[in-house]
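> sequence plus predicted model, see below.
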Amino acid sequence: METQVQKVQKVLVHLSGGNAAAQCARFVQSITGHFGGQDETQVGCYLDNNRFILSQGAGQRVPLKRPAFCPFKHLSVTQAAAIPLDVQDRGVDVAVAVILQTTNQRVLLTRRAAGLRIFPGLWVPPGGHVELEETLVAAGLRELHEETGLEVEQNDVSPQILGLWESAYPARLARGSPFRHHIVTYMLLHCPHTHQELQVCLRPDPAEVSACLWVDRDLARSIVGGADGEEGGLQPPPQSSGTPQLTLGVTEVLPDGALRGSLLPGAVLCARAPAEGPDVERVSTGTKYALGLWLDSLAPRQSSSTAGGNLPVTSRPFSTSRTKPTPTMDRSVVSRTPQRWRRTAGGPGCPARAPGRTWSR
């Protein structure tokens, strides 16, 4: 009974097949593998009564992918049984990560703080768990604000689902048995401001973020070129016109929340996940996948009937209602809690500065 109570206290992944009722996914279950033997597939997804339901039924679909080294792909029966019961009872959590695209086609990445329990020191988009009664867009906007200080009004952004990612931590069995399992929704938000306008509004939380970086298309191509596979390594991709410069300017977040400019070797962002040993500072594998989808979204459309990802959220059945929604759902259902841009002296979307807080550049 205690486990059942726990499971209704957070949004979890449920799997639906045929006419059968959706079932809560098991922690040790490979979600991508459930829909086929490959590392990438297409699924339908929607929120219903605090359940994130994945299916391969009729209707619009988005890509779902896992890394080739995903622990849940390679987990043996013996290894699965050895995972503590309190971890197995967690189920598969639901998260959203925001690909915030500016009018001059930059997207924001943040480096996770060193003190975080999972994926410390990796470069990722802002994001986190979806809370009860929350939509994906509302969750993304909330996490964006909590981590970076940017407040974005729902009506000011045009959301799209890029794709889903099956995430585990530790990311490889060589580093130990997994104790976290997520399906991450990468949400593209088109923002009506340049990255320069948003930069002056950044107020990152030092407990979660240690640095910020605006990524353009050329840098994204280089990062995606260093895709992680079965064989790890720290070598960046071969030199090309798209290879990042020797050093990049980033915004470092100091322990007291102050910001200062810093330099980062470009090769760090192209580093690949090592096959063994401790992890290194790099762009996370899922983020590389998301950046590749983002680059695809910038390419000219070949046909308006193209299937797959990059579909507007408003055309997808996302809801927290008890009745399964339809693709014609009104936009108001997508966003439960509107956010607002604050018009202050600091620029569009800037929150008021806390008294006595120092912001160095």
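All right, it came through fine. This is a predicted model, so every value here is computed, not measured.

> every contact and neighbour count from this point should use C-alpha atoms.
OK.

> show me where the chain has helices.
For the chain, the helices defined by DSSP state H cover 2-7, 31-34, 71-74, 77-82, 85-88, 136-148, 195-199, 217-225, 266-269, 285-298, 331-334.

> would you confirm that residue 65 contacts residue 33?
No - using Cα atoms under 8 Å, residue 65 is not in contact with residue 33, being 9.5 Å away.

> and here's the other structure:
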Amino acid sequence: MSLSPQRPPFCPAKLGGATRGGRGAHAGVAAAVAVLLEAACGRVLLTRRASTLRHFPNLWVPPGGHLEPGEELVAAGLRELAEETGLRLEPGTFSWNLLGLWESLFPPSLSWGPPRCHHIVTYLGLRSAEPQQRLQARLCPSPCEVSAVAWLEPPVLEAIAATEDGAEGSGSGPGPFPGELPATVGITELSPHGFRSSQIPTGILLRRAPARGPDLERVSTGTKFALGRWRAGPGRGQRE
């Protein structure tokens, strides 16, 4: 596996954009970690970012965030998982593997303005020995960061990974929609009164990043990269 950071074809860094400092921006390039948590049944947890967040609102992503000084990757991933979803994994109940590095800038395209933050994200795959139902019962997402959660099945995850952002002529519509996929997927939304089970069209998760105009609810480009590595990795979950 190459440990060089990957990035989308429309990445401002690739096109010569420089990270600018400013109000609420991070100077230079910051380190971050994100975790794809896989339950024993093979479903993977994604979260929808809160609409009030400054960076990437309403996008579906794995739990993640900044590394603290001196913090190890797995410890940081477990901390972010707990802070964002309330899930705490005990030692010996999961295995992990490194999926890859991703260069992330916001806004993700120069057509939306100059970059305001710049991260190198390490994606980790965590495979829990626990069933999805037990993990779901312990979920307590932070409403400041998360507006919904979903445990997605492998066929949906594979279709998401196959949807390429930034391909010439791809537009912002949904990517390939295999006939065997369900028309909708179940999610758990946060509301002022607690959790609410809901359904969203599967096509929302297959949307491509728009080249211009307002962003859409979709799966982030970096998450698609990580899901592609998760799907292809025969060594998934081999390291403690």
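The structure has been received and is ready for your questions. What you are looking at is a predicted structure, and each value in this text was computed from that prediction instead of being measured.

> rewinding a little: between the helices of structure 1, which one is closest to residue 313 of structure 1.
helix 331-334 (7.6 Å; Cα to Cα).

> what's the closest one aligned against in structure 2?
On structure 2, no counterpart of helix 331-334 of structure 1 exists by TM-score structural alignment.

> residues of that helix that come out buried?
Across helix 331-334 of structure 1, burial judged by 16 or more other Cα atoms under 10 Å covers 333, 334.

> and that helix, how far from the chain's centre?
21 Å (Cα atoms, centre = their mean, to the nearest Å).

> ok, now stretch 185-198 of structure 1?
Per Cα atoms, centre = their mean, the centroid offset for stretch 185-198 of structure 1 relative to its chain is 14 Å.

> contact partners for the most centrally placed residue in structure 2?
By Cα atoms, centre = their mean, structure 2 has its centre lying nearest to residue 61, at 2.3 Å. In this structure, residue 61 of structure 2 makes contact with 46, 47, 48, 49, 219, 220, 223, judged by Cα atoms under 8 Å, 6 or more residues apart in numbering.

> trace the second one over to structure 1, please.
The alignment partner of residue 47 of structure 2 in structure 1, by TM-score structural alignment, is residue 110.

> just give the nearest non-adjacent residue to that match, would you?
residue 212 (4.4 Å; Cα to Cα, 6 or more residues apart in numbering).

> which position in structure 2 pairs with the one you found?
By TM-score structural alignment, residue 212 of structure 1 lines up with residue 149.

> try residue 73 of structure 1
Counting by TM-score structural alignment, residue 73 of structure 1 lines up with residue 14 in structure 2.

> over to residue 250 of structure 1?
Superposed on structure 2 with TM-score structural alignment, residue 250 of structure 1 falls opposite residue 187.

> against residue 129 of structure 2, how distant is that match?
As judged by Cα to Cα, to the nearest Å, residue 187 of structure 2 and residue 129 of structure 2 stand 22 Å apart.

> who has more neighbours, the two?
The neighbour comparison of residue 187 of structure 2 against residue 129 (other Cα atoms under 10 Å) goes to residue 187, with 19 against 15.

> gap between that one and residue 165 of structure 2?
Distance, residue 187 of structure 2 to residue 165 of structure 2, by Cα to Cα: 23 Å.

> how about residue 145 of structure 2?
Going from residue 145 of structure 2 to residue 165 of structure 2 by Cα to Cα gives 24 Å.

> which one's more surrounded, these two?
Between residue 145 of structure 2 and residue 165, counted using other Cα under 10 Å, the more crowded position is residue 165 (25 against 20).

> quick check: the aligned residue for the more buried one in structure 1?
Using TM-score structural alignment, residue 165 of structure 2 sits opposite residue 228 in structure 1.

> quick one: contacts for that match?
67, 272, 273, 285.

> let's see that with 7 Å instead.
Residue 228 of structure 1 is in contact with 272, 273, 285, counting by Cα atoms under 7 Å, 6 or more residues apart in numbering.

> what's the spacing between the last one and residue 167 of structure 1?
Yep, that's residue 285 of structure 1 we're talking about. From residue 285 of structure 1 to residue 167 of structure 1 the distance is 9 Å (Cα to Cα).

> mapping the contacts of residue 61 of structure 2 onto structure 1, which are still in contact?
Contacts from the contacts of residue 61 of structure 2 that recur in structure 1, judged by both residues aligned by TM-score structural alignment, their matches' Cα atoms under 8 Å, are 46, 47, 48, 49, 219, 220, 223.
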